[in-house]
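Asks: Generate coordinates for the sequence data below:
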Amino acid sequence: MTDTYDPATDIVDRIAGLTPGSVTHATRHQREKVADATQRSYDALFDPALPDLSLGDRLLVALYACTLSNAPALATHYAERLASIDVDRAVINQIAQGSIGTQEPRLHAMLVFTRTLIESPINGDKAALERLPAAGIPTPAVVALAQLIAFLSYQIRLAAGLRALQALNATEAA
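Replies: Predicted coordinates:
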C-alpha cells in the first residue's frame, strides 16, 4: 500500500478516462480528499498483505461485481490484475463471462453473495450471510467481503457517473 496519494495512479481517473485539465477531472478533484480517500480505499482493499481473504479471491469478487454491473473497463482492470498474479486463466474467463457454477464451494459462496449484494441488496440478509461460514469462510473474512463489495458498488457507480458527466461536458463543448 502506498503512503502518499499519487494522482497518476488514480484508478477511477484512469478507468473513467479523465485527464488533468478536463472539466470532469477538475470537478472530481475539487475535493481532493475524496479522490484520495477513494484511491486509498482501493489500495487498502487490494493490499496483498490484507488478511482473511486472498488477493486472488478479492480480485475475482471484483471481476464478478464488475461483470454483473456491466462495467467493462473496470472488469478489464481486475482481469489484468488477476492475470498478473497467476490466477488460473480459465477461472478468470468463466467469471468474466458471469459463470460461477463450477467454482470450488468457498469461492462459489463468495460469488453468490456478491451477486446478491450487487443485484438485490435487500436480500443480503442473515440467511445470505450464514451461507458464507457454512462454506468455510470465517467471520472476519465475511466482514472483509461485505466491505469489499460495498466499495466495488461505489467504485462502479462513481466511474459510470464520471463517464456520463464527461460525455455531457463533451456534448456541451461541441
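
Asks: C-alpha from now on. contacts and neighbour counts both.
Replies: Noted.

Asks: in stretch 42-58, what's buried?
Replies: Judged by neighbour count using 16 or more other Cα atoms under 10 Å, the buried positions of stretch 42-58 are Tyr42, Asp43, Leu45, Phe46, Leu53, Leu55, Gly56, Asp57, Arg58.

Asks: Here is a second sequence; please produce its structure as well for comparison:
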Amino acid sequence: MTTPSPVLSAERDRPTPAVDDVIDHLLDIQPGDALDRIRAQRAQARSHAQQSYLSLFHPAKPVVGHVSRLERQAVALFVALLHRSPDVARFYEQGLHDAAAPALLLQAIDAASQAARHTGPYGHYPEGPLTVENTDGPRYAVAAELRPALGNRLAAAFDHVHLLVFHPRDASPAAVQALLDNGWDTTDIVILSQLVAFLSFQIRVVQGLRALHPHLHSPA
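Replies: Below you'll find the predicted structure:
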C-alpha cells in the first residue's frame, strides 16, 4: 500500500504561471542580444524546447496520466540539484513556492538531493566488448526519515531518478516494478522518464549557452 504525501494533496496542486520561453528566462536573454540571435538561427529547435517544457509542466486538459503539477516541479528540482545546476534549481523551486508547497517538502527535496549527489555515470553493460567500461558506483534510496514528507510515491520517483541520472546502464524490470508498487502506472512512468530527459537537455542547453556567451559580441 502506498503512502501519499500530505504536501502533495490535490488542494495544493495549484496551477503555476508559465513563462514565454523558459531557456531565455533562465539566461535572461533579451530580444536582439547575442544569445537571442544565436537561438533565432535554430528557431524550430527553440520552439520545440519550449513546447516540451509546456507539455510537461503546463499540460493542456485533459491531462494524460496522474502526475500532479507539484510532483513534476519536485522531480524537476531534484534533477536540477543532482546536476548541480543552481539557476535551473531556483526556477523549479520557485515553481513549488508558486504552487504553495510547504517548507517541509522543500527541505526534504534538498536533503534528498544532498545525499544522492554523486558524479557518475555508473553501471554495467551486457556481456561483450563494452564491459571494460563497467563502473561501480553508489546506489541511492530515499532515507526513511524523509519519506513522511515526500510520501512513498515521490520517494520511489526520486530513487528512480537517481538511477536514470547516475546509473543509466542499470535500468531493469525490477526498477520499474518498484515504481509500480508505489503508485506509478505505466503512463506515469513514461512521464517521469520524459521529465528527467527534458531536464538533462534543458540544463545542458543552459550551460552551453552560458559558456558561449562571453565569446559573443553584441551588434554595434
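
Asks: Superposed, how do the two chains score by TM?
Replies: Overall, the chain-to-chain superposition scores 0.86 on the TM-score scale (TM-score structural alignment, normalised by the length of the first structure); 165 aligned residues with a Cα RMSD of 2.1 Å.

Asks: For whichever residue in the second structure pairs up with Arg106 of the first structure, grab the count of nearby residues.
Replies: When the second structure is aligned by TM-score structural alignment, Arg106 of the first structure is paired with Arg153. By the criterion of other Cα atoms under 10 Å, Arg153 of the second structure has 21 neighbours.

Asks: Ok, Leu164 of the second structure next?
Replies: 18.

Asks: starting at the chain centroid, how far to the longest helix anywhere in the second structure?
Replies: Looking across the second structure with DSSP state H, the single longest helix is helix 186-212. With Cα atoms, centre = their mean, to the nearest Å as the basis, helix 186-212 of the second structure stands 6 Å off its chain's centre.

Asks: now do stretch 96-111 of the second structure
Replies: 15 Å.

Asks: Enumerate the positions of that stretch that are buried.
Replies: Buried-residue list, stretch 96-111 of the second structure, by 16+ other Cα under 10 Å: Leu96, His97, Ala99, Ala100, Ala101, Leu105, Leu106, Ala108, Ile109.

Asks: Can you pick out the most distant pair from these?
Replies: Greatest spatial distance among these (Cα to Cα): Ala99 and Ala108, at 16.4 Å.

Asks: Enumerate every residue touching the spatially most central residue of the second structure.
Replies: By Cα atoms, centre = their mean, the second structure has its centre lying nearest to Ala76, at 2.9 Å. When contacts are counted by Cα atoms under 8 Å, 6 or more residues apart in numbering, Ala76 of the second structure touches Ala89, Tyr92, Leu195, Val196, Leu199.

Asks: what do we get in the first structure for the second one?
Replies: Right, the one you point to is Tyr92 of the second structure. Aligned by TM-score structural alignment, Tyr92 of the second structure pairs with Tyr78 of the first structure.

Asks: Okay, buried residues for the helix or strand hosting its match please.
Replies: With secondary structure defined by DSSP states H and E, Tyr78 of the first structure is part of helix 72-84. Buried residues in helix 72-84 of the first structure, defined by neighbour count with 16+ other Cα under 10 Å: Pro72, Ala73, Leu74, Ala75, Thr76, His77, Tyr78, Ala79, Arg81, Leu82.

Asks: In JSON lines: these, plus distance to Thr24 of the first structure.
Replies: Listed next are those as JSON lines, based on distance: Cα to Cα, whole Å:
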{"residue": "Pro72", "distance to Thr24 of the first structure": "20"}
{"residue": "Ala73", "distance to Thr24 of the first structure": "18"}
{"residue": "Leu74", "distance to Thr24 of the first structure": "19"}
{"residue": "Ala75", "distance to Thr24 of the first structure": "22"}
{"residue": "Thr76", "distance to Thr24 of the first structure": "22"}
{"residue": "His77", "distance to Thr24 of the first structure": "21"}
{"residue": "Tyr78", "distance to Thr24 of the first structure": "24"}
{"residue": "Ala79", "distance to Thr24 of the first structure": "26"}
{"residue": "Arg81", "distance to Thr24 of the first structure": "26"}
{"residue": "Leu82", "distance to Thr24 of the first structure": "29"}
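
Asks: Fine, thanks again, bye for now.
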